[in-house]
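Colleague: I would like to see how this sequence folds:
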Amino acid sequence: MTISQPTSDDIRRWRGHLAEERGTTAVLRRLAQHREGEERAILTELADAEERHAEHWVSLLGQHAHPAPRPSLQHRVWTALAGRFGWVFVLALVQRAEADTPYEADQDAARSMAADEAIHEEVLRGLAARGRAQLSGNFRAAVFGANDGLVSNLALVMGMSATGVSAGVVLAAGMAGLLAGALSMGAGEYISVRSARELLAASQPAAHAEQALEDLDVDVNELALVYRARGMAEPEARERAADVLDQTRNGGSVPTGAVPATEADVDEHEAVGSPWGAAISSFCFFASGASIPVLPYLFGLGGVAALATAAVLVGIALLLTGGVVGLLSGASPLRRGLRQLAIGFGAAAATYLLGLAFGAGGIG
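Modeller: Presented below is the predicted three-dimensional model:
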């Protein structure tokens, strides 16, 4: 802890932490307003815990805590989304923020605060578990449908364009369509299955959560909230948390299963989704994805200009769909977006090269 007169850098950093804590508190309280029962109670207690962290920075700042720092734009956006958007999406954003806590490297933060943040991440992971499981079935169909439409039609357009104007355009289109369909099906199935698995895997306990148990404040901590978020009743959760911390603090090792896997009652139907829901979702998203590559041609463009415009539009769409997968699974949206972009453009490039081969050969 800093005990000398704080520097301007200290004050700036502490006020930043205070703004982050109060911003997170506002998001959690807004989420709690739109939930009921146990979910509301857990979110409210979690917000109270974040407020406790905020008070730590207020005590260090003293008179420098006023005027109160404004929450970041990110937190203000999240608070707005919490009242209008799917709660799993917002929970995933807050979960990712809790995982990136700066307190482990900050000497002015109590050790228990970094441990608290690790436990808060687990609470949010548990709350999002059921929503992710229910979402994964139809979400898989949506990702597959949109990706298949985007990739196959872009590949078809590029394959036909590469042949040039010739009598072999029908054959080239048929071959390009065959190859585009095969590549798109493979790419779409791979991405959608991976996306569904990542959504479910994101609800499993993180390894560092158990490591944080030894540093928790015994009197005030959120470990019981982890158990409640995973489906355990409140009295049982408090008893389990007390028992785990007692074993940990009396010289023993962290008990196996101290941070449990989800106890949520999610059956196979919920995880996979309904056949009709998957079919309708896939149909609609394929149609929307497939329309994007042909938009330049519908608006009168042709040649290289149309091809380049189609590629840019599809690239943006692939980045967006991949980014959404990353956000919902608690992973890097940029990395997931780039993965989806690489697979989609790889399939289209292969078809383009095939079109060039047929065009150069003068088939037809």
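Colleague: Please count neighbours and contacts with C-alpha atoms only from this point.
Modeller: Fine.
Colleague: Tell me which residue is most central in the chain.
Modeller: residue 327 (1.9 Å; CA atoms, centre = their mean).
Colleague: Hmm, residue 130 is touching residue 266, no?
Modeller: Yes - with contact defined as CA atoms under 8 Å, residue 130 reaches residue 266; the gap is 6.4 Å.
Colleague: Which one's more surrounded, the two?
Modeller: Neighbours per residue, other CA atoms under 10 Å: of residue 130 and residue 266, the larger number sits with residue 130, 23 against 14.
Colleague: and the more buried one, what does it touch?
Modeller: Residues counted as contacts of residue 130 (CA atoms under 8 Å, 6 or more residues apart in numbering) are 264, 265, 266.
Colleague: Let's compare: structure for the following, please.
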Amino acid sequence: MGRVSTPDPSPQQIRRWQKYLADEIAEAELYQQLARRKTGEERQILLGLAAAEERHQQHWRNLLGTHADQLPSPSFHRVLLGWMAKIFGSVVALALAQRAESDSPYEKDRDATRGMAADEEIHEEVVRALAARGREKLAGGFRAAVFGANDGLVSNFALIMGMAGTGVGASVVLLSGIAGLLAGALSMAAGEFISVRSQRELLDATRPTQVTLRAAPDLDFDHNELVLVYRARGLSEEDAEHRALERLGVLDCDCTPQMSFNPEEVEDEYQAVGSAWTAAGSSFSFFAIGALIPILPYIFGAQGWWAAGVSAGLVSIALLCTGAVVGLLSGAPPLKRALRQLAIGLGAAVITYALGSVLDVTVD
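Modeller: Got it, this is the predicted structure:
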């Protein structure tokens, strides 16, 4: 890549180019680090991304000349990416990298080439696809864990705020919270188990089988329904006839193999759904953890407004954390997701507290 700026850059340009170069070096190191943990196709894709970042580095080195020897630290986002990759692995790191690629400044910077800006747009889609693979593996257990924790936080916090609004004693609020924790955790676990088990049973009922292999030797060559089987699975009439002849041993071909039964595809589909027991266990555990947080002040003897205030503070922090995690892993802005979770949780608590206060006035 050649020069695209003036031969005598300003100090501001030099600082900006140095920052770009430092970030490109950090991104290349991230992809290389992730590639070392992968094999096969994913490894090659990550190494290809690293090579592209190295080409971008060379562009900024050409512009900087001797100024390329003294670089600032990478931006905080890039440092965070490397740290998250070491601790949490590729799923979290790739979700963060997706946002980093989408926020590239090259589109508006005249010192970057159009090719570099286009590269970054493509990189976002590549990273999005890689991150999607990891999200599928987390889908079952992660969904149950996140939903369980959030439901535990919001439902039990709303419950104890409603009870506190009625003016009952702290011991009654605590007992209500414990009852809500146990009932909610068991209900969530049972619901997740039934949901995932039912989904897996539906997949079992709809996936193709290998009955065509078992029945083929005994079929009448001139009158058989193999063609109908393959047409029902989505093949064209011509491909279905070829597949039927292959099963009968007449042809030695491999026509549209993606339409036939593939155990690996079914395994991947089940991986996205997750295990029923894993989902139930995750849902129970994380609902209980989430539901425990609002009642912690009452467990330790706090009462009145002090207990309610501490509970609200703890729940707010937890809601912000869970919302940010969901945002990070989904490639969405973590702050926006965190604030949304907080608004929903506090909104539910305010409503139930108001209803409890009205009930208290009615009783009096």
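Colleague: Could you report the separation of the residue nearest to the centre of structure 1 from residue 14 of structure 1?
Modeller: To residue 14 of structure 1, residue 327 of structure 1 is 28 Å away according to CA to CA, to the nearest Å.
Colleague: ok, now residue 2 of structure 1?
Modeller: The gap separating residue 2 of structure 1 from residue 14 of structure 1 is 11 Å, by CA to CA.
Colleague: of these two, who's got more company?
Modeller: Higher neighbour count among residue 2 of structure 1 and residue 14: residue 14, with 23 against 10, using other CA under 10 Å.
Colleague: Map the more buried one onto structure 2.
Modeller: Mapped onto structure 2 by TM-score structural alignment, residue 14 of structure 1 lines up with residue 17.
Colleague: can you check residue 53 of structure 1 too?
Modeller: Residue 53 of structure 1 maps onto residue 56 in structure 2, by TM-score structural alignment.
Colleague: helix, strand or coil for that match?
Modeller: helix (DSSP: H, G, I helix; E, B strand; the rest coil).
Colleague: which residues touch it?
Modeller: Residue 56 of structure 2 touches 21, 24, 116, counting by CA under 8 Å, 6+ apart.
Colleague: try 10 Å this time
Modeller: 1, 20, 21, 24, 25, 28, 50, 112, 113, 115, 116, 119 (CA atoms under 10 Å, 6 or more residues apart in numbering).
Colleague: ok, now residue 152 of structure 1?
Modeller: Counting by CA under 10 Å, 6+ apart, residue 152 of structure 1 touches 158, 176-185, 187-188, 286, 289-290, 293, 344, 347-348, 351.
Colleague: ok, of those residues, which come out buried?
Modeller: Buried subset of these (neighbour count, 16 or more other CA atoms under 10 Å): 158, 176-177, 179-181, 183-185, 187-188, 286, 289-290, 293, 344, 347-348, 351.
Colleague: In structure 1, which helix is the longest?
Modeller: The longest helix of structure 1 (DSSP state H) is helix 111-163.
Colleague: Output the residue interval of structure 2 matched by that helix.
Modeller: The aligned range for helix 111-163 of structure 1 is 114-166, by TM-score structural alignment.
Colleague: Now do the helices in structure 2.
Modeller: Applying DSSP H to structure 2 gives helices spanning 11-36, 40-64, 76-88, 90-102, 114-165, 170-206, 211-215, 226-232, 237-247, 263-273, 276-299, 304-330, 334-363.
Colleague: Include distance to residue 70 of structure 2 when you put these into CSV, please.
Modeller: Shown next, in CSV, are the helices of structure 2 (distance: least, CA to CA, whole Å):
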stretch, distance to residue 70 of structure 2
helix 11-36, 8
helix 40-64, 10
helix 76-88, 18
helix 90-102, 24
helix 114-165, 23
helix 170-206, 55
helix 211-215, 67
helix 226-232, 65
helix 237-247, 63
helix 263-273, 46
helix 276-299, 48
helix 304-330, 32
helix 334-363, 33
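Colleague: can you tell me which of the ones you listed comes nearest to residue 108 of structure 2?
Modeller: Proximity to residue 108 of structure 2, assessed across the helices of structure 2 by CA to CA, is greatest for helix 114-165 (8.7 Å).
Colleague: So the residue nearest to residue 185 of structure 1 when sequence neighbours are not counted versus residue 56 of structure 1, what's the distance?
Modeller: Closest residue in space to residue 185 of structure 1, ignoring its immediate chain neighbours: residue 148 at 6.3 Å, by CA to CA, 6 or more residues apart in numbering. Counting by CA to CA, the separation of residue 148 of structure 1 from residue 56 of structure 1 is 51 Å.
Colleague: And those two? Which one has more around it.
Modeller: Higher neighbour count among residue 148 of structure 1 and residue 56: residue 148, with 29 against 17, using other CA under 10 Å.
Colleague: Residue 291 is in contact with the more buried one, correct?
Modeller: No - the criterion here is CA atoms under 10 Å, and residue 148 of structure 1 misses it with residue 291 at 11.5 Å.
Colleague: Common neighbours of those two, please.
Modeller: Common neighbours of residue 148 of structure 1 and residue 291 (CA under 10 Å, 6+ apart) are 154, 285.
Colleague: Residue 15 of structure 2 against residue 60, yeah?
Modeller: No - shown here, residue 15 of structure 2 and residue 60 do not form a contact pair, counting by CA under 10 Å, at 11.2 Å.
Colleague: Give the residues shared as contacts by those two.
Modeller: 21, 67.
Colleague: Who has more neighbours out of these two?
Modeller: Of the pair residue 15 of structure 2 and residue 60, residue 60 is the one with more neighbours under other CA under 10 Å, namely 26 against 15.
Colleague: Contacts only, for that one.
Modeller: Counting by CA under 10 Å, 6+ apart, residue 60 of structure 2 touches 1-3, 14, 16-22, 24, 67-68, 111-112.
Colleague: Residue 6 of structure 2 versus that one, what's the distance?
Modeller: On the measure of CA to CA, residue 60 of structure 2 and residue 6 of structure 2 end up 13 Å apart.
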